[in-house]
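1. the sequence and its predicted three-dimensional model are supplied below.
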Amino acid sequence: MVGTTGSGKSEFLRTLILALAVRSSPSELNFVLIDYKGGAAFDACTHLPHVVGVITDLDTGLAERVLTSLEAELRYRERELRDFDKTLPRLFVVVDELAALAVDVPEFIGSLVSIAQRGRSLGVHLIVATQRPGAVLSADVLANANIRVALRVQSVHDSQEIVGSGVAAGFTRDVPGRAAMRLGPNDLFIFQTAMIAGNIADIVEVIVEASELTKSEKPRRPWLDPLPAVLMRANVCENADEPNFSEVHIGMLDDPSCQRQFNLILDLNQHVMVTGGSRSGKSSCLKLIRGIIETSAMVYTIVGTGNSDHSKNEIDLADRELVQRLLDLCLSRIVDGRSQQSSFTRIVLLIDDIDVWRNHFLEDRLGLSLWAMMQRVIIEGPAHGITCVLTMASGQSLPAILSSRIRQKWQLDGHPGGVIGEYEGRLLRGQLFFHTEVEASDQTSRSQKSSVVRHLGSRIATAELRQRGAWGVFAKDFEEVCLRPLADLAMCVVGHVGSGRTTVLESIMRAWQAQHADGRVLSVSDFSEMTVEQVFEMSVTVLLVVDDVESLSSLSDEWMQQFFMQQQPNKNMSLLIAVPPVFLRSRGEHWVQQVRRSRTGFLLGECAEHDADLFGVYSTSPSVYQQGIGQQGIGRGLLVQDGISQGIVQAASSAMPPLSIV
């Protein structure tokens, strides 16, 4: 149908729609109304029970969806007619102002050709109106249009192109609705279109009442509404509080080409990759997954924002101690060979911007070590109940050895919550559920299951230690460090001023006293009261404690020299000294070398990294517990026993009030 402005096209369309609706029930006839003149052309006709869809130029993006769905409708009708021989209602697709639609949705013309060629035999018919034929009415469309109507047009050429005659160019403005109709090669009719004299809304109301009285079935829509921008999980999931790790429902997928919408499911028995640019919603996606599964799994989130919340088991990327502890937890399960048994709680790692993490960790030796641990977790984790959900900028951010092992890959698109993923070999769009923050108290109770990864405090009170003879805590596994009860002690505590040498001496001294209730502790202040001979004549075990060796008076220093000259074998005598590393290196003939040769020492602060060779340790693996050790507080260092590195230890302090290790 072609006609210039004011020729009566829209009125003719309304009359035609109402005439068909009055004569046929919704089970016999349906309409799809497409109006690209603002939506006013069809007016109250949109409320007809026959109408299964309305599109206007105000419905952004809906036209593309309708095109896809109409193609799907043709396939649906082909299947139904072929397999079930059903009687389907005829579907009229009515388009007002095709030219405006073609500008906004250029591919619409191609779809019109497909509908025109295949639709008639399937009960799908086109009624299209435009001001002039031009390019919008291609030869393929015209070839499949059996009925052509021309109202008043501007030129003889336009009239000739539609009805094969220039008669429509001669219609006057005084007679709107005058039309020429071509039905075949030689059938040209001139007629006057009808005009609805009454109120259209009243007529529509009568048709609606008639449909209700006859109990007409509600017609099937050729497309579903787009997924809402805010999709609430509680409104979709029947069992929202009972997550199944093989079917974690996180949103909905939209498949207009198959006229369906279905659940977006993640299998958290396997890894998941989520890609997206900045502010695309990657962090919100991880929070959504966490909120669904955190009551049934040990869930940890690694973020790089700098404002992680430990109460929610969030670990900041820069906090390498907690990253190390988390990876140790995962690798311990892998090394132990634990498989996916129901008795083991699943571990889920939610890692935000893993590409940033990887680039950050490749800068130093310690970071490379952590990244190597992470790679092993990704490669071997699923077989041992460990799953990773990784977000990144693009799928090429990970090495092929890792990305090739991830089958579930989803991409976040431009709008909030939008997602694109592959399903049955096709890319589909979907919508994630809207994430709602859980109340703080509820969040805390939910997260208690995952409270395994924690910091080693920089202050530990002696009263917190449980074992007899314990004087500190190993940084790696929080095991208490105890003195060997049946061995004589000969230890150097090495450190700079302010590193906590005196604190460590006091802690070890108290541990020794706990093991030797009848023993005697002697310090430098006792040298003036007892001779070396008197010390050796004592019948009890003795611990000799010397702090600040570099500051000893000449008399005290001479006393210690005599002690080593007269030291007797098999005597229950232990030695504990505190000395700076420079003194220990520069005084090769000093009596402190006798203690150093035991190859047992505690190296505080920077000495843990630079002076372990004093006790026979010439290479040490990097440790996050050692990095920045000077800033962790006093009393932390590397323990060496008999020339073997035992690990980083935080010494306890009797001067500290009782504080939690965490």
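-> Noted; the coordinates are in hand.
2. please count neighbours and contacts with C-alpha atoms only from this point.
-> Will do.
3. could you identify the longest helix within this protein?
-> helix 62-83 (DSSP state H).
4. centre of the chain to stretch 235-251, how far?
-> Stretch 235-251 has its C-alpha centroid displaced from the chain centroid by 17 Å (CA atoms, centre = their mean, to the nearest Å).
5. wait, I meant stretch 344-354
-> Using CA atoms, centre = their mean, we find the averaged C-alpha position of stretch 344-354 to lie 10 Å away from the chain's own average C-alpha position.
6. same check on stretch 325-333?
-> For stretch 325-333, the separation from the chain centroid amounts to 21 Å (computed by CA atoms, centre = their mean).
7. circling back: right, and the helix or strand after the longest helix of the chain?
-> The first helix or strand that comes after helix 62-83 along the chain, using DSSP states H and E, is strand 90-96.
8. now for whichever helix or strand comes after that following strand, which elements pack on it?
-> Past strand 90-96, further along toward the C-terminus, the next helix or strand under DSSP H and E is helix 98-104. In terms of contacts (3 or more CA pairs under 8 Å, 6 or more residues apart in numbering; DSSP states H and E), helix 98-104 is packed against helix 108-118.
9. what residues does the helix it packs on touch?
-> With contact meaning CA atoms under 8 Å, 6 or more residues apart in numbering, helix 108-118 is reached by 64, 67, 71, 74, 101-102, 124-126, 136-138, 140-141, 144-145.
10. adding another structure so you can compare the two:
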Amino acid sequence: MVDDAAGRAHPKLPELLRRGARVLAVAPHSDRRPEGTRATLHLDRDGQAGAPRGRLVLSSREGNRTLSLAGDQVADAWSDRLGRALAGLRDPGPWPEDTSLPDEVSLSELLARTGTGAPGSAPADRRLRAVIGQAADGPVFVDFDQDPHLVLAGTIGFGKSVLLHGLVGSLAASQPPDRVAFVLIDFKNSSSFDCYRALPNADVFTSGDANRLVSRVLTALVTAVEERNSALGDGGLIRHHQLHDSGELPPNAQWPLPHLFVVVDEYATLAKTVPGAAARLAQIARLGRSAGVHLVIGSQRPGDIDPGIRSQCVGQMIALALNADDSTRLLGHGRAVALQDQPRGRALLQHGERSAPVLFQAGHLLTDHRPLESDEVRVRAAWPPPAPALNRGAINLADSPDVRWITSTVRARDEALRRSMREVRWRPWLAELPLSLPWDEFTPEPAPPGDGPVLLSYGRADLPEVLDQRPAVWRLGAEHSGNLAVHGTDRSGRSTVLHALLASARAYDEDRLRVYAADFGDRGRLARAASLLPHAGLVVDGTESDPETAALALLDELAEHLAARERAGTLLASRPVLVLLVDGWPSWLDCLKNASAQGRRSARSGAEVGDALARLLQRGPSVGIHVAVTGSIADLRLPPGGAWRPAANAEENLYLRPAQVQDYAAVLPLSAPNLPSGIAGRAVRHATQDGSTPYAVQIASPLLTPPTAG
């Protein structure tokens, strides 16, 4: 069958026809049929041969015989089904003819052979590429100058993690530490990346770390990518590699802006465990292309990877053994299925969906120990039965000689940079909040001069979205804030928050601030600390013999201030700011109820006491009277249906450690990793009036009194 012009004009074709060969030639017109053609079949679209339109006309070479034929055609629907069935097929190109690859390849030998790194050597290759294995025709490189991201997928037990380790080791050995840095995230419930913890330009995060820590790092990475792009734009640069080509630092950028590799092993587990991780990684993939931030994603199944990430990583893909569906989803063809019967580490590298894949053996890091026996059980139904899997054991890299010389080489280069006064600051996130924060190690927000708002600091806020840590502040004043509710279980740090507010209040005089206190949760220590302030108002100690009378007196005084300020109706009437600190909301309520039942102070009813509380909570902030209360989630929703519930009247909330994480499910608009757990004094601040994103706070413990139990 001949279907092109060159074939129809081939000089040997007439000879074949004369010798009786049966040749079917396809031509756009009868004038272009091959020489020696004896019969012609053409489609008569217009009925020019006297036959109905659309018939097939068969004519002899001499033209003395013509037949009109009805073609045995297929329906349009059949053609449509066939076309759709064939639409997913791709031509992967020829399979390498020589597939005699070694079963194992040493990464250190590859580095030495290619000159991209060797023990004690200086990096010789300025291209941002990494040798990762051996193909039939030589070493195989992943080129991050050409394509910034990489997706690597493979069934468990076939060497996916080995390849990721080799990629990191190759980059670390071939590039100076001021040019590359690594964020290594391993969620395989293992510590396989721990071998790189000694690298000065790498940080390792595993499934054993708190999810809030991983979430915080990913959030900071998104911010860092945005800041990098902004800095490059200010310097008139489009892409990060231009920075190293020019050698000039753009304005507002911090040298050296190294290439940052975010390497994830077991993406699906990370995405399920850390809410928001998939969205942040997708942002990094989209924005990092020009900013020098590279994403390397390892997963057992390509379908588990977020589409937003996959769309940014089609330039470079590596497949180990996969089933047919996953192979087609990643590469566009099913050739990775054949790798199931190959040695561990056998893989395909493909650039784009339409390029030919390259078969190679991944380079591995040498280990001083025999591979550990794997307890994995895998059942496969296939015919013919597959060959036994080769070398499927896990690899222990704790004492790898390759890792040792890579680490020593990188650390030597890093020390040389430090001696040359080029300190490498590559981490785009701040250190975690401390587990405890003594008051003498905390710098509160200074008091604004004049008639500005009253700023009472109570801890250090962590803001990874803006790469900053600053004092957490309760802003007070008629135009600035509302009430504060401190939620938490016993010994979570509730009383410590109020002590911190008292310590911060010492920066103000009585013309700007007056503090009242009702201590029903700190065994009298809050009351004693409040009474030491020079601008203290009434203080109620719940441990005294008759707290009911003092509690009603305190409520009456604040109610009178509220009424007087509302009558005055001027901003000046809101001075000084009045603050009531209530530690132990349920006991405070019980005390007021008992006083009402016993007829204390003009025998007001319980309803009247409730109305006074409601007015204080709801209308007090508008005239400079604010309330801070402590209690559990259930406590601060008391009384049920009451208008004076703190939970319904607090514009600012602090959530400390709960009795159970589920307690916050209905009230805290945060994902689970950000919930405070296990750390006394660690809170999440959520404000309703300013629309800010909730953030973590470590409460500062003041030295005014001994450590509190609340």
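-> Good, I have the coordinates. The structure displayed is predicted, hence computed values, not measured ones.
11. any idea what the TM-score comes out to?
-> Comparing the chains after superposition, counting by TM-score structural alignment, normalised by the length of the first structure, produces a TM-score of 0.56; 439 aligned residues with a CA RMSD of 4.4 Å.
12. do you know how far whatever residue of the first structure lines up with Gly169 of the second structure is from Val128 of the first structure?
-> Using TM-score structural alignment, the equivalent of Gly169 of the second structure in the first structure is Leu18. Separation of Leu18 of the first structure from Val128 of the first structure (CA to CA, to the nearest Å): 16 Å.
13. and which of the contacts of helix 108-118 of the first structure is nearest Phe12 of the first structure?
-> For Phe12 of the first structure, the nearest member of these is Leu126. The distance, counting by CA to CA, is 15.0 Å.
14. now the closest one, nearest residue through space, not along the chain?
-> Val93 (5.0 Å; CA to CA, 6 or more residues apart in numbering).
15. need the contact list for the one you found.
-> With CA under 8 Å, 6+ apart, Val93 of the first structure has these contacts: Phe31, Val32, Leu33, Ile34, Val124, His125, Leu126, Ile127, Val128.
16. what is the equivalent residue in the second structure for it?
-> In the second structure, the residue paired with Val93 of the first structure is Val262, using TM-score structural alignment.
17. please apply the same query to Glu217 of the first structure.
-> Under the alignment (TM-score structural alignment), Glu217 of the first structure maps onto Glu423 of the second structure.
18. so the residue nearest to its match when sequence neighbours are not counted is in which element?
-> Counting by CA to CA, 6+ apart, the nearest residue to Glu423 of the second structure once its immediate chain neighbours are dropped is Leu417, at 6.4 Å. Following DSSP H and E, the helix or strand that holds Leu417 of the second structure is helix 401-419.
19. separation between Leu326 of the first structure and Arg446 of the first structure?
-> Separation of Leu326 of the first structure from Arg446 of the first structure (CA to CA): 19 Å.
20. okay, now the match of Gly169 of the second structure: neighbour count?
-> By the other CA atoms under 10 Å criterion, the neighbourhood of Leu18 of the first structure contains 18 residues.
21. list the contacts for it?
-> Residues in contact with Leu18 of the first structure (CA under 8 Å, 6+ apart) are Cys45, Val204.
22. show me what contacts Leu467 of the second structure?
-> Ala220, Thr223, Pro428, Trp429, Leu430.
23. would you mind finding the match for it in the first structure?
-> Taking TM-score structural alignment as the criterion, the aligned counterpart of Leu467 of the second structure in the first structure is Gln259.
24. buried stuff in stretch 275-292 of the second structure?
-> Along stretch 275-292 of the second structure, the positions that meet the burial threshold by neighbour count (16 or more other CA atoms under 10 Å) are 275-278, 280-292.
25. what ranges do the helices span in the stretch 401-550 of the first structure?
-> With helices called from DSSP state H, counting those that start in this stretch, the stretch 401-550 of the first structure shows them at 440-447, 501-515, 532-536.
26. got TSV for the ones you listed, with distance to His415 of the first structure too?
-> Output for these, formatted as TSV (distance: least, CA to CA, whole Å):
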stretch	distance to His415 of the first structure
helix 440-447	28
helix 501-515	58
helix 532-536	82
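27. please identify the deepest-packed of these.
-> Sort those by mean neighbour count, taking mean count of other CA atoms under 10 Å, and helix 501-515 sits at the top with a mean of 21.
28. tell me what that one is packed against?
-> Of the remaining helices and strands, those touching helix 501-515 of the first structure by 3+ CA pairs under 8 Å, 6+ apart are strand 470-474, strand 490-494, strand 542-546, strand 573-579, strand 644-651.
29. show the contacting residues for the aligned partner of Ala628 of the second structure in the first structure.
-> Under the alignment (TM-score structural alignment), Ala628 of the second structure maps onto Val389 of the first structure. Applying CA under 8 Å, 6+ apart to Val389 of the first structure gives the contacts His271, Val272, Met273, Val274, Leu286, Val348, Leu349, Leu350, Ile351.
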